[in-house]
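Asker: Only the shape, not the letters, is given here:
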């Protein structure tokens, strides 16, 4: 996604991957593809040379690779260059970068959407670690591309994504775990499904059609994700206890509490849900495209 976006402004683009090299061109700017391992770069190799002169190095890899790559990359980068990572969790990488060579600017971003959806109108969380003109210019580019920039502190980022991502994904995956134990097949469930069930099936299908390592990083690397899952398990036990007590008024009280939490956004989300139900239940819009990875 970022190669596509940067083609409009960059003079020279180079992509480094363990895959075989390939060359492509779009938007008037060629992209050079190099086969190399960013965790074990050859100091005399072409990838290392490119990194040493780059204005921007964008690290878009799973967390274990990023943690290994942090030291060799920052040792190669020139003073004033910008290192950007796209990890869903910030705490471990930030700790690793703290011990790396200084002199470079650092921005840690988290696009809160699948790359296939496009950046326009979507939130990009950003944690500025070492500010400078290059880091500011990159954040300006995000806004020029139509991204909705949300600047957060490192711990603030991980705490809020523990709720918006780890908790949300855990709820959908837990639903999927339970479905696998149900004595019905997907055809039976699809035929009987009311709109909320259809929406959850759709969320589950999108997630399991994506890359497991993305969801693993969100659940395993975020230091606050364990608490989010514990809170979800506790909430399910509360619901079970509430029903076991046999008093409907307790559920009504819980509804009031949740309505109070949603506050002025209640009507907004009710309308969005109605529109989602209308779209997902429309029999004329059956989509057969493959699911894409989403965060």
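Answerer: Yep, it's here. Fair warning: this is a prediction, and the values are worked out from it, not measured in the lab.
Asker: alpha carbons only for contacts and neighbour counts from here, please
Answerer: Will do.
Asker: Give me the three-state assignment for the residue lying closest to residue 200 once chain neighbours are set aside.
Answerer: Ranked by C-alpha to C-alpha, 6 or more residues apart in numbering and with sequence neighbours excluded, the top spatial neighbour of residue 200 is residue 172, at 6.9 Å. What DSSP: H, G, I helix; E, B strand; the rest coil gives for residue 172 is helix.
Asker: ok now do residue 172, which residues does it touch?
Answerer: By C-alpha atoms under 8 Å, 6 or more residues apart in numbering, the contact list for residue 172 reads 200, 203, 204.
Asker: Tell me where the stretch 51-200 of the chain has strands.
Answerer: Secondary structure of the stretch 51-200 of the chain (DSSP state E, counting those that start in this stretch): strands located at 56-59, 82-85, 105-111, 123-130, 148-151.
Asker: in the first one, what counts as buried?
Answerer: Residues of strand 56-59 classed as buried by neighbour count (16 or more other C-alpha atoms under 10 Å): 56, 57, 59.
Asker: Those into JSON lines, with extra columns for distance to residue 125?
Answerer: Formatted as JSON lines, the buried residues of strand 56-59 follow (distance: C-alpha to C-alpha, whole Å):
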{"residue": "56", "distance to residue 125": "18"}
{"residue": "57", "distance to residue 125": "18"}
{"residue": "59", "distance to residue 125": "16"}
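Asker: how near is residue 14 to residue 1?
Answerer: Shown here: residue 14 relative to residue 1, a distance of 14 Å by C-alpha to C-alpha, to the nearest Å.
Asker: Those two: which is more packed in?
Answerer: Applying other C-alpha atoms under 10 Å to residue 14 and residue 1 shows that residue 14 carries more neighbours, namely 17 against 11.
Asker: how distant is the helix or strand where the more buried one lies from the center of its chain?
Answerer: Residue 14 belongs to strand 13-17 when assigned by DSSP states H and E. Offset of strand 13-17 from its chain centre (C-alpha atoms, centre = their mean, to the nearest Å): 21 Å.
Asker: which helices and strands sit right next to it?
Answerer: Secondary-structure packing of strand 13-17 (3 or more C-alpha pairs under 8 Å, 6 or more residues apart in numbering; DSSP states H and E): strand 29-35.
Asker: can we see that at 10 Å?
Answerer: Contact here means 3 or more C-alpha pairs under 10 Å, 6 or more residues apart in numbering; DSSP states H and E; on that basis strand 13-17 packs against helix 2-6, strand 23-26, strand 29-35, helix 46-53, strand 56-59.
Asker: try it against this one:
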């Protein structure tokens, strides 16, 4: 019996190795395609083709008795690996001189690495060490820069932008602040003065190795030329770029960041008061609880100063948190009612909200 089991395991190992060899072969072909995309200046991603791959996997999986979930997960994994490999291929573009203001911080260092990896000459202005990148005085850096990226604390960004604008930069200027309300007036003043100003919000942190399939918001502050100059900096990355007026940013972010951060802070705050350690709770956790606890644990390790500023400086957060509190109260009431119709209605409304609208 043991020999039989070991023999089967050996066969499975052989198949696993063959699968990995095929994946390697697929990756090499994808890289060949990537070089052709570079030569022809084609974008890395083609959503129509990605959808075709997904549907092909689903159809074949159903023929051989593999679940839809496994087929979707496998196709997504392979597409992501292929596109990330293609996105790493250098694309010929005019090297630019880039100044990263705040280049010693975590996100500033990410910006430095990103631009350097794309062949640009990167310098930093920061009181903190710039790592491998030369630290320069602000006036000298602004004077020679083609691109100026401001990666300061949200509360310090407006003043830094004013300092830069006084130097009359010839290059593109953008910030990466998570909240725009404190800097909207400054940004629009810069654009009104004829400066090339836009505002960016990467919806990911400094741990991101690549920006394939990650969201990046580009806010128009009144200079269409600035937005048009920023876009080519992302060529070939496979990022999901969402453009919007800078005035619209914070209301949406009050939901995406303000509410989600608050929910996770409240969640681990309630866990702390539950009387159980997280180790005890993990031993009996459900799938949903495990996921939620992992997200909250990740949030607990983030920068308290950044989370404070995201909550404190976005004027739309108070309204959004009131909606969250009201929703929690309604859940509490629905669970207390003797009649289950209230809970059923809540669940039905949730399903309707998440329905895919064609």
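Answerer: Great, that's in hand. As the structure is a prediction and not an experimental result, all values here were calculated from the model.
Asker: Need the TM-score between these chains.
Answerer: Overlay of the two chains. TM-score (TM-score structural alignment, normalised by the length of the first structure): 0.78; 246 aligned residues with a C-alpha RMSD of 1.9 Å.
Asker: before we move on, back to that, want to throw the strands of the stretch 51-200 of the first structure into a markdown table with distance to residue 66 of the first structure?
Answerer: What follows is the strands of the stretch 51-200 of the first structure, written out as a markdown table (distance: least, C-alpha to C-alpha, whole Å):
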| stretch | distance to residue 66 of the first structure |
| --- | --- |
| strand 56-59 | 7 |
| strand 82-85 | 8 |
| strand 105-111 | 12 |
| strand 123-130 | 16 |
| strand 148-151 | 21 |
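Asker: Just name the most buried of the ones you listed.
Answerer: Ranked by mean neighbour count under mean count of other C-alpha atoms under 10 Å, those are led by strand 82-85, which reaches a mean of 24.
Asker: if we can go back for a sec, compare the helices and strands packed on strand 13-17 of the first structure and give me the one nearest residue 78 of the first structure.
Answerer: helix 46-53 (5.8 Å; C-alpha to C-alpha).
Asker: Check which helices and strands that closest one is in contact with.
Answerer: strand 13-17, strand 29-35, helix 63-76.
Asker: among those, which is nearest residue 139 of the first structure?
Answerer: Using C-alpha to C-alpha, the nearest of those to residue 139 of the first structure is strand 13-17, at 18.3 Å.
Asker: so that closest one matches what in the second structure?
Answerer: Under TM-score structural alignment, the alignment places strand 13-17 of the first structure onto residues 122-126 of the second structure.
Asker: picking that back up, now, which of the contacts of residue 172 of the first structure sits nearest residue 176 of the first structure?
Answerer: Closest to residue 176 of the first structure, out of all of the contacts of residue 172 of the first structure and judged by C-alpha to C-alpha, is residue 204, at 6.6 Å.
Asker: Map the closest one onto the second structure.
Answerer: Using TM-score structural alignment, residue 204 of the first structure pairs with residue 296 in the second structure.
Asker: Next, the mean deviation of the host helix or strand of its match compared to the first structure.
Answerer: Per DSSP H and E: residue 296 of the second structure is located in helix 287-300. Once fitted to the first structure, helix 287-300 of the second structure is off its aligned match by 1.1 Å on average (mean C-alpha distance after the TM-score superposition for the first structure).
Asker: Tell me the buried residues in that helix?
Answerer: 293, 296, 297, 299.
Asker: coming back round to it: kindly reformat the helices and strands packed on helix 46-53 of the first structure as TSV and extend each row with distance to residue 213 of the first structure.
Answerer: What follows is those, written out as TSV (distance: least, C-alpha to C-alpha, whole Å):
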stretch	distance to residue 213 of the first structure
strand 13-17	17
strand 29-35	22
helix 63-76	9
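Asker: Roughly how far does the aligned partner of residue 337 of the second structure in the first structure sit from residue 141 of the first structure?
Answerer: Taking TM-score structural alignment, residue 337 of the second structure has residue 245 as its aligned residue in the first structure. According to C-alpha to C-alpha, residue 245 of the first structure and residue 141 of the first structure sit 55 Å apart.
Asker: neighbour count winner among those two?
Answerer: Set residue 245 of the first structure next to residue 141 and count neighbours by other C-alpha under 10 Å: residue 141 wins out with 15 against 10.
Asker: Surely that one and residue 6 touch.
Answerer: Yes: with contact defined as C-alpha atoms under 10 Å, residue 141 of the first structure counts as touching residue 6 (8.8 Å).
Asker: the helices in the stretch 151-295 of the first structure, which residues?
Answerer: Remark: helices assigned in the stretch 151-295 of the first structure by DSSP state H, counting those that start in this stretch are 154-161, 168-180, 186-192, 195-208, 212-221, 225-245, 248-262, 266-280.
Asker: Mind checking those helices for the one nearest to residue 85 of the first structure?
Answerer: Minimum separation from residue 85 of the first structure across these (C-alpha to C-alpha) falls at helix 154-161, 13.1 Å.
Asker: what angle sits between the closest one and helix 168-180?
Answerer: In terms of direction (axes from the mean of the first three to the mean of the last three C-alpha atoms, to 10 degrees), helix 154-161 of the first structure departs from helix 168-180 by 30 degrees.
Asker: mean shift of helix 154-161 of the first structure relative to the second structure?
Answerer: Compared with the second structure after the fit, helix 154-161 of the first structure shows a mean deviation of 1.6 Å (mean C-alpha distance after the TM-score superposition for the first structure).
Asker: Show me what that helix is packed against.
Answerer: Helix 154-161 of the first structure packs on helix 91-98, strand 105-111, strand 123-130, helix 212-221, helix 225-245, going by 3+ C-alpha pairs under 10 Å, 6+ apart.
Asker: change it to 7 Å
Answerer: Packed against helix 154-161 of the first structure by the contact rule (3 or more C-alpha pairs under 7 Å, 6 or more residues apart in numbering; DSSP states H and E) you find no helix or strand.
Asker: Nice, that's everything, thank you.
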